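> Next come a sequence and a model predicted from it.
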Amino acid sequence: MSEQRIITREEVQVEHTWKVEDIYETDEKWEEDYALSFEQMEHLQSYKGRLSQSYQVLKEYLDQYTALAQKMEKLYVYANQRYHQDTGNSFYQDLSDRSSSAMSRFESTVSFMTPEILAIDVAILEQWMEQKEMSAYKKFLQEMTRQREHVLSAELEHMLAETSDMGNAPSDIFSMFDNADIHFDDVINEAGERLPLTHGRFLSYLSSSDRVLRKSAFTNTYKAYKEHKNTLSAIYRANLKQEWFYAKARKYESSMAMSLDNSNVPIPVYKNLIASVHEHLPLMHRYMKIRKERLGVDELHMYDIYTSMVANVDKKISYEEAKQIVYESLKPLGEEYRSIVKEGFENRWIDVYENQGKRSGAYSWGAYGIHPYVLLNHQENLNSMFTLAHEMGHAMHSYYSDKAQPFLYAGYKIFVAEVASTCNEAILMDYLLKQTTSKEEKDYLINYFMEQFRTTLYRQTMFAEFEMITHEMIQNNQTLTAENLCQIYYDLNVKYYGEDMVIDEEIAMEWARIPHFYTPFYVYQYATGYSAAIAISRKILAGDEKAKEGYFKFLQGGCSMDPIRLLKLCDVDMLTKEPVNSALKLFEELLDQFENNEG
């Protein structure tokens, strides 16, 4: 079928592509900055051994370090966004590789900075921090000294920086395999038609009301991964090992401790999440029972959990409609917020549609001093509209942080990264539920909302538990094979989904297709962020002006405060179980509402 053909990059209409030229007008301009960056690295190197001479020398160095770090970010973002729009383009593949190598060179060049600064007498460094000229660097230096015990000698820091390309290898290999090399067999729908299967279409097929298509997409996807299970387990195992290597080198008791310490998040936050979700697993089991009954199937399979339980309201939403609805829904956040969203829609911040070789999934990214960007693989469904709202939430967080904070403090920590994006989704959901008068449509939206709880709170916590188990196994010198990785993952699905779900054997391979596992201990923050966002959005939607004011302070905060303190601006305390328990209470209310609407 011709309409199912995946278009090439050249065939995408310009207005549906992101304007990467806002970073560099031409590739030649990129090359100029690339060459200049190496000269500036040489100059930075000349400060080695001199940072303790005086606060004036230290400030001089930090000024130049900050300027070059900003340039390196620009180089890296431009090259990789160009590469992501078509991973088969060898020119931009080369640019991406060169930008990664340059970034590694930069990290190696400045690796003397932290150990030299930490070698300065504590009392002297504190005096320097109080100097008026040093005010811009006070928080930066305080954060550095917080991790003093995990910083090594200048020689060892240099050696670790030199290994960064090697450390990134498992992630790079997986990314190349998953985006460029893996091939999926065509799927078949109930009409007997063959359709192409891609990353971008997988969820769309799983959401279909056509059960033959769903099963075919599910089976063919995991068949492709299973054919490479030993290779994929070796790549994942290598990633666990490199993470543990760096954790040990930096004197952390575990990989988790190292990862969470980067955001200054206490370990109990992670473990509280898993414990809270375990306490509320009966709600997920109840949801699966309701799903089985509403779908009217004898057996509920893993390929049945993405399709709507209200099949007759599965309507198409064009990208133009999605933009308009998202824009309208964000009214509670004020006109300034909406005007910036509109600017993004109209000025090509977004790369909209799937094309051959384009990176799968969706993200928001960008370089400081330039507007944020959003990558989508838009399908005409509700899920894609929520993805648009979600990624624009990230983009707006970056926009506000960049405007309010200097470069060093603009990049918000991973722990709070999902709050603004999920808050947008919750506000969009509230708007849609209020707009509809149809019982079927309301049921459909409640079903979608419950799916967000399943996929964001429960599923990401299950991922987090899988990560915790597998990282601990490596740390305890236990063997990890394709077989026991599959068994661990399968058993978690049994625990999380309950007895009303048939846990198909194919799902045991799902761990092998999760890119976020190559950013260890990232996914739990989807669940904590979701919980925080539900709390914040409820306050804003209730007209709580103080909460709204606190939320904009949060958006503008970047990393100028610790993430736990930033969220407290919004009256959300992640050191307690309360935000997660509160979110799951809402999930229970949705289950009640959905059951009461039957009839």
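Arrived safely, thanks for sending. As the structure is a computational prediction, the values presented were derived from the model and not from experiment.

> rest of the way, CA atoms for contacts and neighbours
Noted.

> just checking, what packs against the helix or strand encompassing residue 278?
Using DSSP states H and E, residue 278 falls within helix 267-279. Packing partners of helix 267-279 (3 or more CA pairs under 8 Å, 6 or more residues apart in numbering; DSSP states H and E): helix 255-262, helix 459-475, helix 524-541, helix 578-596.

> What segments of the stretch 351-500 of the chain are strands?
Using DSSP state E, counting those that start in this stretch, the strands found in the stretch 351-500 of the chain span residues 363-365, 373-375.

> With distance to residue 559 added, can I get those strands in TSV?
Converted to TSV, the strands of the stretch 351-500 of the chain look like this (distance: least, CA to CA, whole Å):
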stretch	distance to residue 559
strand 363-365	16
strand 373-375	20
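
> of all those, which gets the most neighbours per residue?
For the strands of the stretch 351-500 of the chain, average neighbour numbers computed from mean count of other CA atoms under 10 Å are highest in strand 373-375, which has a mean of 24.

> how far is it from where the chain is centred?
A distance of 13 Å separates the centroid of the chain from that of strand 373-375, by CA atoms, centre = their mean, to the nearest Å.

> And for stretch 467-487?
On CA atoms, centre = their mean, the centre of stretch 467-487 falls 24 Å from that of its chain.

> Number of residues surrounding residue 549?
Residue 549: 14 surrounding residues under other CA atoms under 10 Å.

> Now do the helix or strand harbouring it against helix 524-541, angle only.
In this assignment (DSSP H and E), residue 549 forms part of helix 545-556. Angle of helix 545-556 versus helix 524-541, following axes from the mean of the first three to the mean of the last three CA atoms, to 10 degrees, is 140 degrees.

> Which element is encountered next along the chain beyond helix 545-556?
Using DSSP H and E, the helix or strand that follows helix 545-556 towards the C-terminus is helix 563-568.

> Residues in contact with that following helix: which ones?
263-265, 413, 415-416, 532, 554, 557, 573-575 (CA atoms under 8 Å, 6 or more residues apart in numbering).

> redo that, cut-off 6 Å
With CA atoms under 6 Å, 6 or more residues apart in numbering as the contact definition, helix 563-568 has outside contacts at residue 554.

> residues of that helix that come out buried?
Judged by neighbour count using 16 or more other CA atoms under 10 Å, the buried positions of helix 563-568 are 563-564, 566-567.

> ok, structure two:
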Amino acid sequence: MGSLPARKEIPDQYKWRLEDIYAADELWERDFQQVQKMASEVESYRGKLGQSAITLLGVLQAEERLQELIEKLYVYARMRRDEENSNPVYQALTDRADSLNTSVEAALSFIVPEILAIPTDVLKRFRQEEQALARYHFVLDEILRFAPHTLSAAEEQIIAQAGDVIQAPSNIFKMINNADLTFPSIRDEEGKEVEVTHGRYLQLMECGDRRVRQEAFSALYSSYRKLKNTLAATISNSVKKDVFYTRVRKYPTAMEAALFSDNIPPAVYENLIATVRGNLDTMYRYVALRKKLLGLAELHMYDLYTPMVKDVSWEIPYEEAVALVRKGLAPLGPSYGEIMASGLASGWVDVYENKAKTSGAYSWGPYGVHPYVLMNYQDNLNSVFTLAHELGHAMHTYYSYREQPYVYAHYKIFTAEVASTVNESLLMAYLLNIETDRNKKLYLLNHYLEEFRGTVFRQTMFAEFEKVIHEKVEAGIALTPALLSEIYRQLNVDYYGPGIVIDKDIDLEWARIPHFYSAYYVYKYATGFSAATSISQQILREGEAAVNRYLNFLKMGGSDYPLDLLRTAGVDMTTPQPVQDGLNLFARLLEQMETLTA
């Protein structure tokens, strides 16, 4: 592996083409100035929204244009910075985009309070009088739904102006985690010295040499341990920020505040935790099987990622991964496949890790251009599934952007994780169907069980951690490093059971999870996985009819509430059943693997 290459050393065919957003930074600068001008022009509507339907339409159209352009500016700056976080040019552009976004939010902050101040009968008349307002019916309905939690125009402006300060914990964590934090080097299974990085960590944890796994695990957490007080302060202040918004906007709890935007009842969150906790016996069986197949007297936390099936070396270069993904997603139809293939060939994906590149993977992109995918591709099966996952997001974005106006083009995360996981499920079904090698089939089963462990069990554990720490702060209890580690340790004990050694280092895992800076976010991975399991089975069982339902779901973007969108795709998340169905599949897969390895 050696040292990471510099950005300029990565061949162009493996880089995304951000020039499709702005061909040059000068064009970004031009739009930056334009946004400032447009934000000033919006001020001309202040105090006038109740005067006429035409005026109301005018401000909604102006807001839409402004939001679309500021998104383009912000996405470009952030994605350029993500290429190489140490680049001062794009650090500066991102900071400027952040500040501009805050000033735009402040400029637009009068709109919602003024709309809410329009008498109900007058607003109804406006909507009947002006046909063009039909475009904004769902927007207006959403504004009215938020009425009990919307403040006066002056108060909303104050909150908007505080945006940069409020985002400080998240921004500080990102710079510590992606730019400043470094990890020790270890010796790999061949005795060569390699630097532990975010991108390499999972690959090292999958290594068949237990010494390498243990050293990588210790190396990673040794760096976080040195910063535990700083990182406890950042996460504590992030939670305090959530509680501040909760109280200012008059929500009962931080959970209800976070779920309200998706119109999700708290029972969905509570059902997830309760249902997963009610099925932990299968996780304990999985842990026992892992211990048995690895032939270990003691199973440790650093043994959870290495394949349980021995003597399977499965190196998958990027080009082969692309071919596998295309074949695996063939059930979604030729049109879906052709659009995806075109994107893969024309600069949608940034493939390999380089120095100071943002870790992990994501899909993003501004309206009116096309989606992008950030990868840190390693030549392994996990990266193949990550590529399929992120392309699910990308294709959801593609269809949504193509079919919806800007105001409805952005789907909620609750539904986004369905699209990504449908892709993974279909790819897994394809690979299990074509694989004839017993060990590789076992390896795939191992991978699929790991997906359940990581996405349903682990993300639910994360969700419960978020619930507990928010409740602590709401009760006035300080989140010290010791308390955070104590809470996190107990959850690991509960979720993994008595068959594994809960190493001391894992107590600090809370310090490295970026998603904890987005309140009550991770539960959507578990609910999305469950919904996607149902949809993918429908596609494989029913064919074209189910595909059409699914593609219609993708095309609807954010034009309805997430639970209603999922109902159109044939899934009802208001009951525990989809989660239980997914856990039942986990149990069946586990039984298959237990039988094959008996």
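In hand now; what should we look at? Since the model is a prediction, treat every value here as computed from it, not as a measurement.

> ok so, going back, what residues does the helix holding residue 549 of structure 1 touch?
With CA under 6 Å, 6+ apart as the test, helix 545-556 of structure 1 has contacts from 397, 400-401, 404, 540, 566, 569-570.

> how big is the offset of that helix relative to structure 2?
Following the fit onto structure 2, the mean deviation recorded for helix 545-556 of structure 1 is 1.6 Å by mean CA distance after the TM-score superposition for structure 1.

> And that helix, what's buried?
Within helix 545-556 of structure 1, the residues scored as buried using 16+ other CA under 10 Å are 547-548, 550-556.

> cool, and stretch 495-511 of structure 1?
Using 16+ other CA under 10 Å as the test for burial, stretch 495-511 of structure 1 gives 496-498, 500-504, 506-509, 511.

> So what touches the helix or strand that the helix holding residue 278 of structure 1 is followed by?
Next along the chain after helix 267-279 of structure 1, taking DSSP H and E as the criterion, comes helix 281-295. Identification of contacts with helix 281-295 of structure 1 by CA under 6 Å, 6+ apart yields 300, 309, 497-498, 500.

> And these, which is closest to residue 433 of structure 1?
Lowest distance from residue 433 of structure 1 to these (CA to CA) belongs to residue 309, with 16.5 Å.

> re the thing from before, to residue 459 of structure 1, which of the strands of the stretch 351-500 of structure 1 lies closest?
strand 363-365 (19.1 Å).

> I'd like to know which elements that closest one is packed against.
strand 373-375 (3 or more CA pairs under 6 Å, 6 or more residues apart in numbering; DSSP states H and E).

> Could I get the full set of strands for the stretch 51-200 of structure 2?
Here the stretch 51-200 of structure 2 has its strands, by DSSP E, counting those that start in this stretch, at 185-187, 193-195.

> Would you mind giving those as TSV with mean neighbour count and distance to residue 5 of structure 2 added?
Output for those, formatted as TSV (neighbours: other CA atoms under 10 Å; distance: least, CA to CA, whole Å):
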stretch	mean neighbour count	distance to residue 5 of structure 2
strand 185-187	17	16
strand 193-195	17	12
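
> Export the ones you listed as TSV, with columns for distance to residue 468 of structure 2.
Shown next, in TSV, are the strands of the stretch 51-200 of structure 2 (distance: least, CA to CA, whole Å):
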stretch	distance to residue 468 of structure 2
strand 185-187	35
strand 193-195	35
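
> Report the aligned residue range of structure 1 for the lengthiest helix in structure 2.
Within structure 2, and with DSSP state H defining each element, the longest helix by residue count is helix 53-83. Using TM-score structural alignment, helix 53-83 of structure 2 corresponds to residues 55-85 of structure 1.

> how much does that stretch stray from structure 2?
Its aligned residues in structure 2 lie a mean 0.6 Å from stretch 55-85 of structure 1 after superposition (mean CA distance after the TM-score superposition for structure 1).

> Which of the contacts of helix 545-556 of structure 1 sits closest to residue 313 of structure 1?
For the contacts of helix 545-556 of structure 1, the residue nearest residue 313 of structure 1 by CA to CA is residue 540; the value is 28.9 Å.

> Spatially, what comes nearest to that closest one if we skip its sequence neighbours?
residue 548 (5.6 Å; CA to CA, 6 or more residues apart in numbering).

> for residue 581 of structure 2, same thing?
Per CA to CA, 6+ apart, closest to residue 581 of structure 2 is residue 530, 7.3 Å.

> ok now do the one you found, which residues does it touch?
578-579, 582.

> Please indicate which of these has the highest neighbour count?
For those, neighbours tallied by other CA under 10 Å; top is residue 579, 25 neighbours.

> Which residues are in contact with it?
residue 530.

> Quick check: the aligned residue for it in structure 1?
By TM-score structural alignment, residue 579 of structure 2 lines up with residue 580.

> Check the gap between its match and residue 148 of structure 1 for me.
According to CA to CA, to the nearest Å, residue 580 of structure 1 stands 32 Å off from residue 148 of structure 1.

> And residue 28 of structure 1, by the same measure?
41 Å.

> Check residue 186 of structure 1 too.
Separation of residue 186 of structure 1 from residue 148 of structure 1 (CA to CA): 54 Å.

> do the same with residue 345 of structure 1
Residue 345 of structure 1 sits 44 Å away from residue 148 of structure 1, taking CA to CA as the criterion.

> what's the answer for residue 7 of structure 1, then?
Counting by CA to CA, the gap from residue 7 of structure 1 to residue 148 of structure 1 is 52 Å.

> Next: residue 127 of structure 1.
Per CA to CA, residue 127 of structure 1 is found 17 Å from residue 148 of structure 1.

> next one: residue 194 of structure 1
Going from residue 194 of structure 1 to residue 148 of structure 1 by CA to CA gives 59 Å.
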